[in-house]
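J.: got a predicted structure here, sequence first:
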Amino acid sequence: MQSITLHNVSMTRNFDLDLIRTFVAVAESGSMTVAANRLHMTQGAVSQQVKRLEDLLDCLLFVRKARKLELSRHGEQFLVKARQLLKLNDEIWADMTGRPLHGSLRVGVPYDLVTPLAPAMKAFAEAHPHVEISLVCGASPELSEAVNSGRVDVSLVESIASEAQGEVVRIEPLVWVKGRDSDAWQKRPLPLSMVDERCAFRPVVLGALADAGIAWRTVFESGNIEATAATVRAGLAITTWLVSTVPADLETLAPQAYGLPALPPFAICLRLPATVQPAAQEFARCVRESMAGDAAGSGMRARRAA
């Protein structure tokens, strides 16, 4: 067995986990600003930490394309191991210092994000079996108010990306959707099926149609996303959804090709109250990991919708 000498010690290299955590936050959000908000740091401090890590590894981890940061080839390789390192660190810390979480957790979620949220709920439930989760479904404006009033402990909300409040976990295109072989998009007034009259998408969609001079009429508005999907499948109307939530049997419509107005991207945000309970913090972590894991698939769907 080789003895530990001064030479051996000098060859030891240790990562600063704060740098690793900052790198992962920037990689998952694609933005120094969003990562800074998540980590409660200044943008300058985040930039400095990324630079320190790049100097330590002697390679570039990010490249800037348009207005977004993207991982370099080295960054993509490093991200896999970085997540594993942080996960192991957090698991060891919880095992050695933490106590099992108990109690209840009220989670707010828009109707269209219930299914995408399922992996995060499953991961949380398996890790914390003594916490009772209850879902509160509603429109995003409702859920934001529920967080502020203390009626839910943590919530996902949707908003125009440029007006996002809270921690942005993902940004996605809002796309027009029709049933297969449906010509509903050609009809005037344009038949629309919206999930809820308080939906965050509704004023954006109706404003875009008004600016384009396209008359519209409501076919269905009830808060039931399955009923909305049914009207679209039947060819009675078109709707708008985030690209990752479009069912496989429905089709997205490229605005320019179908004479429809372009729609702005929307942000999926985590909203937490001023005083956050430990269970809500842990649930938020599960959401971040789940949403980040789905980001690549969402990007491919977005390119197909373009």
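T.: Thanks, I have the structure now. The structure displayed is predicted, hence computed values, not measured ones.

J.: going forward, measure contacts between C-alpha atoms and count neighbours the same way
T.: Fine.

J.: quick one: the helices in the chain?
T.: Remark: helices assigned in the chain by DSSP state H are 6-10, 17-29, 32-39, 43-57, 73-97, 114-127, 140-149, 201-212, 225-233, 255-258, 278-305.

J.: list the buried ones in the fourth one?
T.: By 16 or more other Cα atoms under 10 Å, the buried positions in helix 43-57 come out as 43, 46-47, 49-51, 53-54.

J.: now, which of these sits nearest residue 201?
T.: Nearest to residue 201, judged by Cα to Cα, of the buried residues of helix 43-57 is residue 43 at 29.9 Å.

J.: hmm, the closest one is touching residue 36, no?
T.: Yes - Residue 43 lies in contact with residue 36 (Cα atoms under 8 Å); the separation is 5.3 Å.

J.: turn the helices of the chain into TSV, including distance to residue 271.
T.: As requested, those are exported to TSV (distance: least, Cα to Cα, whole Å):
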stretch	distance to residue 271
helix 6-10	45
helix 17-29	16
helix 32-39	11
helix 43-57	20
helix 73-97	22
helix 114-127	14
helix 140-149	7
helix 201-212	18
helix 225-233	22
helix 255-258	31
helix 278-305	9
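
J.: closest to residue 177 out of those?
T.: Shortest distance between residue 177 and the helices of the chain, using Cα to Cα, is found for helix 225-233: 7.8 Å.

J.: helices and strands around that closest one, which ones?
T.: On a contact count with 3 or more Cα pairs under 8 Å, 6 or more residues apart in numbering; DSSP states H and E, helix 225-233 meets strand 174-179, strand 190-194, strand 216-221.

J.: ok, and here's another one to check against it:
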Amino acid sequence: MAHDIDVTIVRAFLAVVDSGSVTRAAELLNLSQGAISQQIKRLEEIAGHPLFVRAGRRLVLAPEGRSLVAPATQMITANDNLWAALREPPFEGEVRFGAPYDIIGSYTPPILRRFSKAFPSIRVTLVCQDTVVLMSELKAGNLDLALTTEMTCSKGGETLRMDRLVWVGARGGEAHRRMPLPVSFGAEACIFRPIAIAALRKARREWIAVCEVSNMEPVRATLEADLAVAPLLSHSLPDSLEILSDRSLPKLPEFRINLYQAPHAKPAVQAFADHARRCISASLAG
């Protein structure tokens, strides 16, 4: 006898896994909190045991829930691939896609690889700029869609993932112990810069700028050389760097990875957006 699981309850499960709360999961999926709670309850009834436990204000996975993340992600990916195969026409043309430097190395390659394989006749033009610049370019019609890193999500956008801003340095490095604290920032338009500076000032931690450019290569070079620390998203770190646990460094807030599309997006752009959603959803199991 076949046993089928509604894909919507699996999406709700992964949304709560990513966001840590029913409220945020409801925002991600554009549903009510009651709908999300009911979907999680249905999945737990199928499983026969709770999938989440509460840790303070957050919901975290129970051991039984952790074992479901990988197959749940595979199910969503397979469902979306089937939907795409049924619905997506053989597009041609160009997609102009923007991403900020702080996540371009972690999230962009799998999106581009997957889309290129599915639509080899479509040329993708990649633009790397700070989030503020990308939003301006999108509004001006110079981009078709963009990923951004923001503390909130503006009208017309959708949040694909939550991630915490953390202090990062060389593995086994000493830069975080120096006074004043040497910091590598992005340029003036960098969204992380004012947040990190405000946190340092509130903590009364003296600092000095070592690098001020919105380009990950020089920032990474100063970090790997143990010349500075930097505020970066926790899921976008190369293996050569580590999250610093120094309690003298002020805590930084969570950010959203948002997706925006130009109004009246052509089918190729909508297809690219779907691939971005699937790739970032698949990364939640990592």
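T.: Noted; the coordinates are in hand. This structure is a prediction, so every number in the text was calculated from the model and none was measured.

J.: hang on, the earlier thing: the helices and strands packed on helix 225-233 of structure 1: which one's closest to residue 94 of structure 1?
T.: When these are compared by Cα to Cα, strand 174-179 sits nearest residue 94 of structure 1, at 38.4 Å.

J.: contact partners of that closest one?
T.: Strand 174-179 of structure 1 has contacts (Cα atoms under 8 Å, 6 or more residues apart in numbering) with 184-185, 232-235, 237-243, 246, 249-255, 263-266, 305.

J.: could you dump the helices and strands packed on helix 225-233 of structure 1 into a markdown table with mean neighbour count added?
T.: As requested, these are exported to a markdown table (neighbours: other Cα atoms under 10 Å):
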| stretch | mean neighbour count |
| --- | --- |
| strand 174-179 | 25 |
| strand 190-194 | 23 |
| strand 216-221 | 16 |
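
J.: any chance of these in a markdown table, plus distance to residue 26 of structure 1?
T.: Below are these laid out as a markdown table (distance: least, Cα to Cα, whole Å):
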| stretch | distance to residue 26 of structure 1 |
| --- | --- |
| strand 174-179 | 23 |
| strand 190-194 | 34 |
| strand 216-221 | 38 |
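
J.: so which of the ones you listed gets nearest residue 69 of structure 1?
T.: Nearest of these (Cα to Cα): strand 174-179, 21.2 Å.

J.: residue contacts, the aligned partner of residue 202 of structure 2 in structure 1?
T.: Alignment note: residue 202 of structure 2 maps to residue 211 in structure 1; criterion TM-score structural alignment. Contact partners of residue 211 of structure 1, counting by Cα under 8 Å, 6+ apart, are absent.

J.: residue 211 of structure 1 and residue 186 of structure 1, how far apart?
T.: Separation of residue 211 of structure 1 from residue 186 of structure 1 (Cα to Cα, to the nearest Å): 18 Å.

J.: of the helices of structure 1, which is nearest residue 133 of structure 1?
T.: Taking Cα to Cα, helix 114-127 is the member of the helices of structure 1 nearest to residue 133 of structure 1, at 8.0 Å.

J.: quick one: buried residues of the closest one?
T.: Within helix 114-127 of structure 1, the residues scored as buried using 16+ other Cα under 10 Å are 114, 117, 120-121, 124.

J.: next, format the residues you listed as a markdown table and append distance to residue 222 of structure 1.
T.: Converted to a markdown table, the buried residues of helix 114-127 of structure 1 look like this (distance: Cα to Cα, whole Å):
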| residue | distance to residue 222 of structure 1 |
| --- | --- |
| 114 | 16 |
| 117 | 21 |
| 120 | 27 |
| 121 | 25 |
| 124 | 30 |
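
J.: from those, which is closest to residue 22 of structure 1?
T.: When the buried residues of helix 114-127 of structure 1 are ranked by distance to residue 22 of structure 1 (Cα to Cα), residue 120 comes first, at 21.5 Å.

J.: hmm, the closest one is touching residue 287, no?
T.: Yes - judged on Cα under 8 Å, residue 120 of structure 1 makes contact with residue 287 at a distance of 5.2 Å.

J.: still on that earlier bit, which one of the buried residues of helix 114-127 of structure 1 is nearest to residue 283 of structure 1?
T.: Nearest to residue 283 of structure 1 among the buried residues of helix 114-127 of structure 1: residue 124, at 6.2 Å, using Cα to Cα.

J.: which residues touch the closest one?
T.: If you count contacts by Cα under 8 Å, 6+ apart, residue 124 of structure 1 has them with 282-283, 286.

J.: go with 10 Å
T.: Contacts here follow Cα atoms under 10 Å, 6 or more residues apart in numbering; on that basis residue 124 of structure 1 touches 118, 131, 133, 279, 282-287.

J.: map it across to structure 2 for me.
T.: Aligning on TM-score structural alignment places residue 124 of structure 1 opposite residue 115 in structure 2.

J.: could you check how far that match is from residue 272 of structure 2?
T.: With distances taken as Cα to Cα, residue 115 of structure 2 is found 6 Å from residue 272 of structure 2.

J.: which residue in structure 1 lines up with residue 91 of structure 2?
T.: Using TM-score structural alignment, residue 91 of structure 2 sits opposite residue 101 in structure 1.

J.: ok, whichever residue in structure 1 pairs up with residue 5 of structure 2 - how many residues close by?
T.: In structure 1, residue 5 of structure 2 lines up with residue 15, judged by TM-score structural alignment. Residue neighbour count, defined by other Cα atoms under 10 Å, stands at 11 for residue 15 of structure 1.

J.: gap between residue 15 of structure 1 and residue 54 of structure 1?
T.: From residue 15 of structure 1 across to residue 54 of structure 1, the span is 12 Å (Cα to Cα).

J.: residue 92 of structure 1 now?
T.: 26 Å.
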